[in-house]
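Undergrad: sharing a model that was predicted from the sequence below.
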Amino acid sequence: MTKIAIFDYGAGNIFSLKNALEKQNATVEVQTQADTLTEYDGIFLPGVGNFDPAIQSINRNSADFLKVVGKIPVFGICLGMEMFFEKSQEGKEKGLGIISGDVVVLPDTLKVPHMGWNALEIKKESKILEGVENNSWVYFVHSYRVNPATQDVVVAESDYDIKVPAIVQKDNYFGTQFHPEKSGDVGALMLKNFLRECSK
């Protein structure tokens, strides 16, 4: 059985993610100490909280998060994905710097936070998208969007007046701006695909 860690930044509200993963027969533990993450087959950085406290929590609990994680598959959801980048307009702390680029607030032409279902425009193949059809609908709740330095990390976009990177991937890091745990069968399939990667 695949052993998964959800890293808790102290924001709570991760029950729905834990529940969604357990429905896929994963063994799920919530962790607050980043240095224990080497014991797991996969890691989730959940989508609840604020940028600076979340980064501070990781830095406080790990000498070097990237070295701790190594080649373990990591799935960042919303804020978790935003932390992959170098910096965010939401805070002053440096991001993890896994992906070049920054995180910017959604334009004031949109209602913020943006909440609702949007279609995925798939740009390239990804292991977590196997079996997911183009234009599948997923559920977003966010006030910021990622702004990668290059488009080669963007796996899928959503379009609501602006193009928003919806899925990014670099090496063993997978990120979604939307919440797969709240995205019905489509989100469940992505989680299942990720767990399959974790069990390899």
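TA: It's in.
Undergrad: could you use CA atoms for every contact and neighbour count after this?
TA: OK.
Undergrad: what strand or helix carries Val186?
TA: Element membership of Val186 [criterion: DSSP states H and E] is helix 184-198.
Undergrad: same check on Thr109?
TA: Applying DSSP H and E, one finds Thr109 in no helix or strand.
Undergrad: and stretch 171-179, what's buried?
TA: By neighbour count on 16 or more other C-alpha atoms under 10 Å, the buried set for stretch 171-179 is 173-179.
Undergrad: next up, a structure to set beside the first:
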Amino acid sequence: MNIVIINYGAGNIQSIMFALQRLGLNAVLSNNPEEIKAADKVIFPGVGEASSAMKMLVESGLDTLIPTLKQPVLGICLGMQLMCKSSEEGDTKGLGIFNVDVIKFSNKVKVPQMGWNQIYNLKSSLFREITDNEYMYLVHSYYAPLCNEAVATTNYEVEYASALQNNNFYGTQFHPEKSGDVGEQILANFLKL
């Protein structure tokens, strides 16, 4: 299986590579449009700040490529947020794959949300063999509100979408690659799509 991790300078790439290796698979790091288009599966990671990450996508032309991909694509953390319409972080226009705007948690809670929290209302083949209320690892200050494309929910001050799906595009706010056996099952499920 040909797995490409999009390499645009804002990714948590090593931990994803290690998680895939534990599943017996290797991935290619690439920002080459032809390599990305030819992949069986694409992982779109992200760590850092939305506007600077989007700037790197625009500079490499990946902002126009990613929404046109036809194979299963998994956005993780900031990757998922960049697939939304916009983010309040740096007043960033997103890729518009998910029809939701990313907003910041209020100052009533500790920001970022950092650590383990539960996912429930699971509604996607991404969560085959996963039961409600499993704990996943999260680090984020911004979130996607619940919307039609939400396929998992988490509660931190408010209920929000901790996973999204639109056709072949999937996104997780949590880090499956840092979430133990359950996270690895979610990655394995993605790779079987």
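TA: Received, thanks. Remember, it's a predicted structure, so these values are computed and weren't measured experimentally.
Undergrad: just list what the helix holding Val186 of structure 1 packs against, helices and strands only.
TA: strand 137-142 (3 or more C-alpha pairs under 8 Å, 6 or more residues apart in numbering; DSSP states H and E).
Undergrad: could you give the angle of the strand it packs on to helix 184-198?
TA: 80 degrees (axes from the mean of the first three to the mean of the last three C-alpha atoms, to 10 degrees).
Undergrad: show me where structure 2 has its strands.
TA: Assigned by DSSP state E, the strands in structure 2 fall at 3-6, 27-30, 41-44, 73-76, 84-87, 92-93, 98-104, 113-119, 134-140, 142-145, 150-156, 158-166, 169-172.
Undergrad: distance to Ala188 of structure 2 for those - can I get that in CSV?
TA: Listed next are the strands of structure 2 as CSV, based on distance: least, C-alpha to C-alpha, whole Å:
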stretch, distance to Ala188 of structure 2
strand 3-6, 12
strand 27-30, 13
strand 41-44, 11
strand 73-76, 12
strand 84-87, 24
strand 92-93, 31
strand 98-104, 23
strand 113-119, 18
strand 134-140, 15
strand 142-145, 24
strand 150-156, 17
strand 158-166, 16
strand 169-172, 14
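Undergrad: to Ser179 of structure 2, which of these lies closest?
TA: When the strands of structure 2 are compared by C-alpha to C-alpha, strand 134-140 sits nearest Ser179 of structure 2, at 5.2 Å.
Undergrad: the closest one vs structure 1, mean deviation?
TA: Taken against structure 1, strand 134-140 of structure 2 registers an average deviation of 0.6 Å after superposition, with mean C-alpha distance after the TM-score superposition for structure 1.
Undergrad: spit out the contact partners of the residue nearest the centre of structure 2.
TA: Nearest to the mean C-alpha position of structure 2, by C-alpha atoms, centre = their mean, lies Ile76 at 2.1 Å. By C-alpha atoms under 8 Å, 6 or more residues apart in numbering, the residues touching Ile76 of structure 2 are 43-46, 171-175.
Undergrad: Lys110 of structure 2 now?
TA: Contacts of Lys110 of structure 2 by C-alpha under 8 Å, 6+ apart: none found.
Undergrad: over to Thr36 of structure 1?
TA: Per C-alpha under 8 Å, 6+ apart, neighbours of Thr36 of structure 1: none.
Undergrad: what about 10 Å?
TA: 5, 61-62, 68-69 (C-alpha atoms under 10 Å, 6 or more residues apart in numbering).
Undergrad: list buried residues within those.
TA: 5, 62, 69.
Undergrad: mind listing what the last one touches?
TA: With C-alpha under 10 Å, 6+ apart as the criterion, the residues that contact Val69 of structure 1 are 34-40, 42-43, 172.
Undergrad: and for the first one?
TA: Contacts of Ala5 of structure 1 were listed using C-alpha under 10 Å, 6+ apart, and they are 18, 26-32, 34, 36-45, 74.
Undergrad: sorry, back to before: now the contacts of Val69 of structure 1 as CSV including distance to Glu82 of structure 1?
TA: Output for the contacts of Val69 of structure 1, formatted as CSV (distance: C-alpha to C-alpha, whole Å):
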residue, distance to Glu82 of structure 1
Ala34, 18
Asp35, 21
Thr36, 22
Leu37, 20
Thr38, 22
Glu39, 24
Tyr40, 22
Gly42, 18
Ile43, 15
Asn172, 16
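Undergrad: count of residues packed around the spatially closest residue to Ala144 of structure 2 that is not a sequence neighbour?
TA: Spatial nearest neighbour of Ala144 of structure 2, excluding adjacent residues (C-alpha to C-alpha, 6 or more residues apart in numbering): Val102 at 4.6 Å. Val102 of structure 2 sits with 23 neighbouring residues when counted by other C-alpha atoms under 10 Å.
Undergrad: Val102 of structure 2 against Pro145, yeah?
TA: Yes - with contact defined as C-alpha atoms under 10 Å, Val102 of structure 2 reaches Pro145; the gap is 7.0 Å.
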